[in-house]
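**Q** Turn this into a structure:
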Amino acid sequence: MTDWESGQKPDWDSKSTSPSSAIKEPESRRDWKLIEKLVMSLQSEQRKSRRWGIFFKLLTFFYLFAILLMFKFPFSSSLDSATTDHTAIIEVNGSIASDADASADNIVGAMREAFENERSRAVLLRINSPGGSPVQSGYIYDEIKRLREKHPDKKLYAVISDIGASGAYYIAAAADEIYADKASLVGSIGVVSGGFGFTGIMDKLGVERRLYTAGENKAFLDPFSPESESEVNFWESVLATTHEQFIDQVKAGRGDRLANDERLFSGLIWTGEQAVELGLVDGLGSASYVAREIVGQEELVDYSRRGSPFKELLDQFGVSVGSGIVDQIVESRLELR
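**A** Purely as a prediction, here's the structure:
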């Protein structure tokens, strides 16, 4: 007779397993495994978080260190201790602007160093620029004149490579002589200023312009307001005045070498070969040709001042991404062309 039949309760000894514990034990093991996985996952996430935190701290340190070096050493130059006779060369590349490599500060500083070095037999400005700021070009032009007067025995030559137009030719006109390749682009003696008018688009979109000023001309040439004939006439007079200043400086620099051709100051651009015929250029040749055949000192030493390599590295990392685009959108700058 079984215990059940006798009415007695079954005797579960210590080695036997009750039905309830048999069910709870597997569930308990699963719970602990889930908890263990959760803890391991949290630990893994914490380790990853610490690694990224260290990475970003190092990156921030790198940026700060690079910025400090950039301010302490703002310029780099390939100029070594030029202790032997040589021809000094200074690069004028790209747009002529205060925040560019071809700024007045960079070029003027390099020219002063080149003129003051007793071992430099002449100074070459190698130009590859479409122009830029009339103010920056004017600074460089005036400094060339001053340095030529201060060092009358040392000549300055302008050598145009691909293009020497507008403000770049303004600078070249101050040199003793100008040389270019037969296919170079030379000239574009004029002034340009441009913008956009958005009034038509605003009308179509139903946008109302609200502008509050103190001073009747404070909103001068506002692109979101209808064009005013009196404002346009005034601005054209400003451009004409700047153009006359440009023409006067070119005539002062080139003198009677200029051909009597009314197209010279019309804003047209010429090849180097045409520019020789018009008196805009003295001859055809490269920087090496001028150093070897004209100066008589073939060795070239670069005095150019360029942006700090740390600044260039920061730019590559994207610190200055879009700044040029923003400048073009926000302001319409007067340029020599």
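**Q** C-alpha from now on. contacts and neighbour counts both.
**A** OK.
**Q** What about residue 240, how many residues nearby?
**A** Residues near residue 240, counting by other C-alpha atoms under 10 Å, number 15.
**Q** Under a three-state scheme, what state does it occupy?
**A** Going by DSSP: H, G, I helix; E, B strand; the rest coil, the secondary structure assigned to residue 240 is helix.
**Q** Give me the spatial nearest neighbour of it, chain neighbours excluded.
**A** Using C-alpha to C-alpha, 6 or more residues apart in numbering and skipping the chain neighbours, the partner closest in space to residue 240 is residue 191 (7.9 Å).
**Q** and the one you found, what does it touch?
**A** 166, 239, 240, 242, 243, 267, 334, 335, 336, 337 (C-alpha atoms under 8 Å, 6 or more residues apart in numbering).
**Q** can we see that at 6 Å?
**A** By C-alpha atoms under 6 Å, 6 or more residues apart in numbering, residue 191 lies in contact with 243, 335, 336, 337.
**Q** run this one through as well so I can compare:
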Amino acid sequence: MDNQDNKDPSALEALTDNLAHALLEWELSKREERRWLTLKRIAIAIGATIFGLIYLAGLAPNLFSTEATEPTVAIIDVVGGIDSDAAASARKLVPVIERACEAATTKAIILRINSPGGSPTEAERIMAAVERCKVQKPEMPIDAVIEGTGASAGYMIATAADQIIANRYAVVGSIGAVLSGLDASAAAERLGLSERVIASGPLKATNYLFTENTPAQTKALQEVVDGLAREFRRQVEASRGERLKADFPDLWSGRIWTADVAQQAGLVDQLSVLEDYLKASYPDLKVHNYRPRQSMQERLGIEASVRDGVTAAVAGWLSPKLQ
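**A** Below you'll find the predicted structure:
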């Protein structure tokens, strides 16, 4: 009994320490496991959220579709400059026109235009979509309502409609073409700079920034602009027909007019705001706005926004514009 009662207390302390150490390690390992489990759960939740966003944005664009379910007038906005990268581009507007035209509920289409002009090639593609819709549904009216500005390529698109209506305070016209560029040749000469240009022909290298155009180059560019203007004029004449006052002063000068003068020239059929025109022409139809469907990148807000400014500027200088 004495031997048991007089055991070395240090051994008992060591045993206690070992047990406490083991318990501590066990607790730490459990905490580590719980932490990793929490991190895994967070990672899974984030991954599921990202996947869900991608699915909703790219794979299920119609999930929140608000297509019309009753007879409607389809409103399609043509707003801002007309260009391949703009909101008023053929890439965005042609599918909208096709979607509105194919909808069984669409009984009329109105192009709501507020545009100063832009690319004639983009405008032509948009007009072609309107013409295809006319073939597809010849009985369905397609009108253009100009709000603010319907000039140049913006007016060109309007000519594809059956009727052109304009706000009284709108400006209309600017029938013609423009090809612009910067001439810094004088500044380069003062700085002692010269530009080396090796071209395959005398008319190949035109509108270069630091090299002044020759008379022959300027003449060639003027012929291009005049050709575009003639084509624009033919489009207006064919579309407006007898409504157009061909002898109206300065009709083909490239100027713009207020809506009332444009009506006198035969460029516009009626003066009205959109709401009044809708009530007068389509009193029994609901209004439905058709808009471009966003891509997955646009929906997630990760579409590239950085572009090469120099390249874009050069392309802009060399591309004819209807403005």
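**Q** Tell me how the two chains score on TM-score.
**A** The TM-score (TM-score structural alignment, normalised by the length of the second structure) is 0.75; 273 aligned residues with a C-alpha RMSD of 3.0 Å.
**Q** which is the next helix or strand following the host helix or strand of residue 13 of the second structure?
**A** In the assignment (DSSP states H and E), residue 13 of the second structure maps to helix 9-54. Of the helices and strands lying after helix 9-54 of the second structure in sequence (DSSP H and E), the nearest is strand 72-79.
**Q** Can you spell out the matching residue range in the first structure for that next one?
**A** Aligned by TM-score structural alignment, strand 72-79 of the second structure corresponds to residues 86-93 of the first structure.
**Q** for that stretch, the distance to its chain's centre please.
**A** Stretch 86-93 of the first structure sits 20 Å away from the centroid of its parent chain (C-alpha atoms, centre = their mean, to the nearest Å).
**Q** now stretch 165-181 of the second structure
**A** 20 Å.
**Q** In the first structure, what stretch matches that stretch?
**A** Using TM-score structural alignment, stretch 165-181 of the second structure pairs with 179-195 in the first structure.
**Q** In three-state terms, label the residue nearest the centre of the first structure for me.
**A** Using C-alpha atoms, centre = their mean, the residue of the first structure that lies closest to the mean C-alpha position is residue 100, 5.5 Å off. Secondary structure state of residue 100 of the first structure, per three-state DSSP, is coil.
**Q** and the gap between it and residue 245 of the first structure?
**A** Distance, residue 100 of the first structure to residue 245 of the first structure, using C-alpha to C-alpha, to the nearest Å: 23 Å.
**Q** Residue 30 of the first structure too?
**A** 89 Å.
**Q** And the helices in the second structure?
**A** 2-5, 9-54, 90-102, 120-136, 153-158, 185-190, 215-240, 259-264, 274-281, 296-300, 309-318 (DSSP state H).
**Q** Just tell me which of those ends up closest to residue 70 of the second structure.
**A** helix 90-102 (12.9 Å; C-alpha to C-alpha).
**Q** That closest one vs the first structure - mean distance after superposition?
**A** On superposition with the first structure, the average gap between helix 90-102 of the second structure and its aligned counterparts reaches 1.5 Å (mean C-alpha distance after the TM-score superposition for the first structure).
**Q** Any buried residues in that helix, and which?
**A** Neighbour counts over helix 90-102 of the second structure (16 or more other C-alpha atoms under 10 Å) mark 90, 91, 92, 93, 94, 95, 96, 97, 99, 100, 101 as buried.
**Q** Would you mind giving those as CSV with distance to residue 283 of the second structure added?
**A** Shown next, in CSV, are the buried residues of helix 90-102 of the second structure (distance: C-alpha to C-alpha, whole Å):
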residue, distance to residue 283 of the second structure
90, 31
91, 32
92, 29
93, 26
94, 27
95, 27
96, 24
97, 22
99, 23
100, 19
101, 20
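**Q** Show me which of these is closest to residue 204 of the second structure.
**A** For the buried residues of helix 90-102 of the second structure, the nearest to residue 204 of the second structure is residue 90 (29.3 Å; C-alpha to C-alpha).
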